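Visitor: Kindly generate the corresponding structure for this input.
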Amino acid sequence: MQDAALRLETLLEQLLGAPLPVRLRAWDGSEAGPPGAPTLVVRNRRALRRLLWKPGELGLARAWVAGDLTVDGDLYAVLELISGLVWERGEDARGLGETLRDPEARAAVRGLVRMAWPPLPPAPPREEVRRRSHLHTKRTDRRAISHHYDVGNDFYEIVLGPSMVYSCAYWPTPDATLEDAQRDKLELIARKLDLKPGGRLLDVGCGWGSMAIHAAREHGVSVVGVTLSHEQAAYARKRVADEGLTDRVEIRVQDYRDVADGPYDAISSVGMAEHVGSERYLEYARTLFALLKPGGRLLNHQIGRRPRRDESAYEVDEFIDAYVFPDGELAPIGSTVTQLESAGFEVRDVESIREHYALTLRHWVANLEAGWPLAVRLTSPGRARVWRLYMAASALAFEHNGISVNQVLAVKTPGSGASGMPLRARTWG
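Guide: Coordinates of the predicted model:
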């Protein structure tokens, strides 16, 4: 009788119609696959049941988060090798229904069911959230933000390091420190917004207060930072007090739609607009436009995806939606620019810095791996595995141009047409 790994390899290759690019280690200790290749470890039969009941990304994610599936070796290498089978098959790839019209594929599924016996669907890991309606009401947005950001400030300190900035850094060189690159990103935003002493800045989605503190300390502005996370707000207020900036920085637990004390000279929105939702995006842009004084600037720093053939069809990344950013949505940069201009903004500069995000994520993964025992104690083994997979897969997505991140500088240009921008604007770096 064949051992489990060899039997599993044979059935998966029969089902997929392609050789497995990784080595397999099964629950009985047996191994099969290309010698020297990175190893995917199937720790129990429950992993197969998860994959059979939810073929594709979500089944793999559930098996990973539950600890039923793991990697021996370089996680990036395994993700690179299996991406073509899971994430990059494209719109022209055969769907499961078409695949199972093949008699050999049906036989492979029957064989996998026998290996996975008993064929009962395991409960999803407790870290999974129930799919919502993507209405992006104030209540659902608060709940989604809490799921992602109220994991614990101590956990985020491990991942993000001393800068406590949870967005793409701006790297002068690949071997710079994460802290230096994050400081350079904050300064880049401040220069693009042309912050000056005595001005007012609204920081939408202020996180742990890093942008607000930098703007007040280095550029002399008064800052209002808003977040929906109570844990972030408490942490940010303590940092502001420790810096002696309570007279210039106010941190609020407040929805951006409820800010009513404009006008502001500038608005920074860094890593927040991904939570807004496509149906609410024009409302978001109009709200920020109304909060700016004439000539005021908006810096919108946002992850974007590649355009689809059919933009009318709603699609969601099942793993991200279930475990990382509930109700999050990515849009192509063209859609973002169009919505900002529809709200009245004049878009003056668009800069893609996707390679910078890949570097940032690799540093966050390294931080998490270095602090793994403490990260697990602070959250849960499943939550730590979610973050490791999400950040490593995202790093590869940025490196391969699957997603990007863009800084859009927009101006509330007054009726006179005087934008206040210099003739040669790109003096910020």
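Visitor: When you work out contacts or count neighbours from here on, use the C-alpha atoms and nothing else.
Guide: OK.
Visitor: just checking, next helix/strand downstream of the top helix by length along the chain?
Guide: Looking across the chain with DSSP state H, the single longest helix is helix 381-399. Following helix 381-399 in sequence order, the next helix or strand is strand 403-411 (DSSP states H and E).
Visitor: All the strands of the stretch 1-150 of the chain, residue numbers only.
Guide: When secondary structure is read from DSSP state E, counting those that start in this stretch, the stretch 1-150 of the chain shows strands at 23-25, 31-32, 39-42, 69-72.
Visitor: no, scratch that, I was asking about the stretch 151-300 of the chain
Guide: With DSSP E, counting those that start in this stretch as the criterion, the stretch 151-300 of the chain has strands spanning 200-204, 222-227, 249-253, 264-270, 292-305.
Visitor: Would you do the same for the sequence below? I want to compare the two.
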Amino acid sequence: MGDKATIADSFGPLLRATLGPRPAVSFEFWDGSRIRPDGDSAGTMRVRSVDALRHLVWAPGELGLGRAFVSGTVDLDGDIFLMLRALQSTAPNDARLGAGAAWRAIGAARELGALGRRPPRPPEEARPQRGPLHTKRRDAAAISHHYDVGNDFYRLVLGPSMTYSCARFVPDDDGSLETAQRAKHDLICRKLGLSEQSGMRLLDVGCGWGSMAIHAASTYGAQVVGVTISREQVELARRRVAEAGLSGKVEIRLADYRDLRGEGFDAISSIGMFEHVGSKRAAEYFDTLRALLRPRGRLLNHAISSPGGSVMRSRSFVGRYVFPDGELVDVGEVALAMERAGFEVRDVEALREHYARTLRQWVANLENDWEQAVSLAGAGRARIWRLYMAASALGFEDGGLGIHQVLGVVPEATGNAGMPATRRSWG
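Guide: Predicted coordinates for the structure are as follows:
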């Protein structure tokens, strides 16, 4: 290109200002120019168009970068886990640009022609909703955004178990995701005290595609009511129940937990549901579930947590593309909210290493059948799932994210909770 400046020449100072002097990944730009690390590269970030920079100009930070990735104007070529970890480890702790760097960024953007029109937002993006958080209508829209993207796409990612929550890998098992998900369901059934002979009545809140309900009914003889507000989940869950020959034992309802009134249950499972409730609705949530349980009834709340809590803001990638209005509540606050609702908290178990392993298998499923995933859900949606699942796996590995099963019981007036003396009964 002679003496003419390349994209890398113009972009390099800005890149180093935001990612540190020695980025651990390579960068390749649309004119073919490159920026390489001093040592080994964890992979290549390909910036395919000036629109990638326009996304960052119009929405600086995480949201703009997310839009560039979802639109395909930025791509990651290599082991996504290594690349994300490398970028995380080399970026400065304070990602804000100083005044000098900010002016250089504006100059570089002008030189590259990135100060023009606003690029269109990717169609997969959820627009921020108006009105109070966690109304029934707003929750239904948020749930539909995430879960109603195609049952076949979820089957490809999740595998035969169709279970969208942390698995539990037992050392002596075969290590497969399907076996680990079955082990998780079985652990929850044992914690809830389900018995093969008793025909206990179980409520599964946020039942997904019915996997927990099917396991509890087929293995422990439970009479199960599963509720979800995802229409696509209801359709497939009912079909799976019928195919398992369990229509007389499992009922799947399209219903919000706030509509559950006047029924009695011996046990309640809430698996991967509480993240959609929000801390301000936690009291209402646990009060509602408490009112549905008979004396000595148990609740197992299985949910992602974050030390100190974390709200998925609308300017974040996860808040805009993955879990609109989602919130991760500190496990201590969860236990306290359960106690205030009248539960006696009897057990808390952390499973974060298991979730990291689960997510890595989901990413492998997606990458191994990438073309089919794109044909089912579109390239943008497939990109979203690849990035958020890989980043989440790293969050569970480094402790930034946690996941806990909190077991509560409703004691009788005498104080009898009907609980075993030790954990031995559920292993």
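Visitor: Do you know the score for how well these two fit?
Guide: Comparing the chains after superposition, counting by TM-score structural alignment, normalised by the length of structure 2, produces a TM-score of 0.93; 418 aligned residues with a C-alpha RMSD of 2.0 Å.
Visitor: export the strands of the stretch 1-150 of structure 1 to a markdown table and tack on distance to Arg248 of structure 1 and mean neighbour count?
Guide: Output for those, formatted as a markdown table (distance: least, C-alpha to C-alpha, whole Å; neighbours: other C-alpha atoms under 10 Å):
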| stretch | distance to Arg248 of structure 1 | mean neighbour count |
| --- | --- | --- |
| strand 23-25 | 57 | 23 |
| strand 31-32 | 61 | 20 |
| strand 39-42 | 52 | 23 |
| strand 69-72 | 48 | 18 |
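Visitor: got TSV for those, with distance to Arg114 of structure 1 too?
Guide: As requested, the strands of the stretch 1-150 of structure 1 are arranged in TSV below (distance: least, C-alpha to C-alpha, whole Å):
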stretch	distance to Arg114 of structure 1
strand 23-25	18
strand 31-32	19
strand 39-42	16
strand 69-72	19
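Visitor: Ok, which of those strands comes nearest Gly328 of structure 1?
Guide: Shortest separation from Gly328 of structure 1 across the strands of the stretch 1-150 of structure 1 is recorded for strand 69-72, at 25.9 Å, computed as C-alpha to C-alpha.
Visitor: buried set for stretch 211-227 of structure 2?
Guide: 211-218, 220-227 (16 or more other C-alpha atoms under 10 Å).
Visitor: Tell me the gap between that stretch and the middle of its chain.
Guide: Taking the mean of its C-alpha atoms, stretch 211-227 of structure 2 sits 24 Å from the chain's own mean (C-alpha atoms, centre = their mean, to the nearest Å).
Visitor: That stretch aligns to what range in structure 1?
Guide: Equivalent residues of stretch 211-227 of structure 2 are located at 210-226 in structure 1, counting by TM-score structural alignment.
Visitor: Same check on stretch 322-332 of structure 2?
Guide: Residue correspondence for stretch 322-332 of structure 2 in structure 1, counting by TM-score structural alignment: residues 324-334.
Visitor: mind putting the strands of the stretch 151-300 of structure 1 in JSON lines, distance to Pro38 of structure 1 included?
Guide: Converted to JSON lines, those look like this (distance: least, C-alpha to C-alpha, whole Å):
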{"stretch": "strand 200-204", "distance to Pro38 of structure 1": "42"}
{"stretch": "strand 222-227", "distance to Pro38 of structure 1": "41"}
{"stretch": "strand 249-253", "distance to Pro38 of structure 1": "45"}
{"stretch": "strand 264-270", "distance to Pro38 of structure 1": "36"}
{"stretch": "strand 292-305", "distance to Pro38 of structure 1": "29"}
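Visitor: Which one of those strands lies nearest to Leu24 of structure 1?
Guide: strand 292-305 (32.3 Å).
Visitor: Now do the helices in the stretch 201-350 of structure 2.
Guide: Ranges of helices within the stretch 201-350 of structure 2 are 211-220, 231-243, 282-292, 317, 331-340, based on DSSP state H, counting those that start in this stretch.
Visitor: Give the other helices and strands that the longest one contacts.
Guide: When contacts are defined as 3 or more C-alpha pairs under 8 Å, 6 or more residues apart in numbering; DSSP states H and E, helix 231-243 of structure 2 sits against helix 136-147, helix 151-158, strand 250-254.
Visitor: okay, the angle between the shortest one and strand 201-205?
Guide: Interaxial angle of strand 250-254 of structure 2 relative to strand 201-205 (axes from the mean of the first three to the mean of the last three C-alpha atoms, to 10 degrees): 30 degrees.
Visitor: once aligned to structure 1, how far is strand 250-254 of structure 2 on average?
Guide: With mean C-alpha distance after the TM-score superposition for structure 1, strand 250-254 of structure 2 departs from structure 1 by a mean of 0.4 Å once superposed.
Visitor: Show me what counts as buried in that strand.
Guide: In strand 250-254 of structure 2, the ones that count as buried by 16+ other C-alpha under 10 Å are Val250, Glu251, Ile252, Arg253, Leu254.
Visitor: Understood, closing this out.
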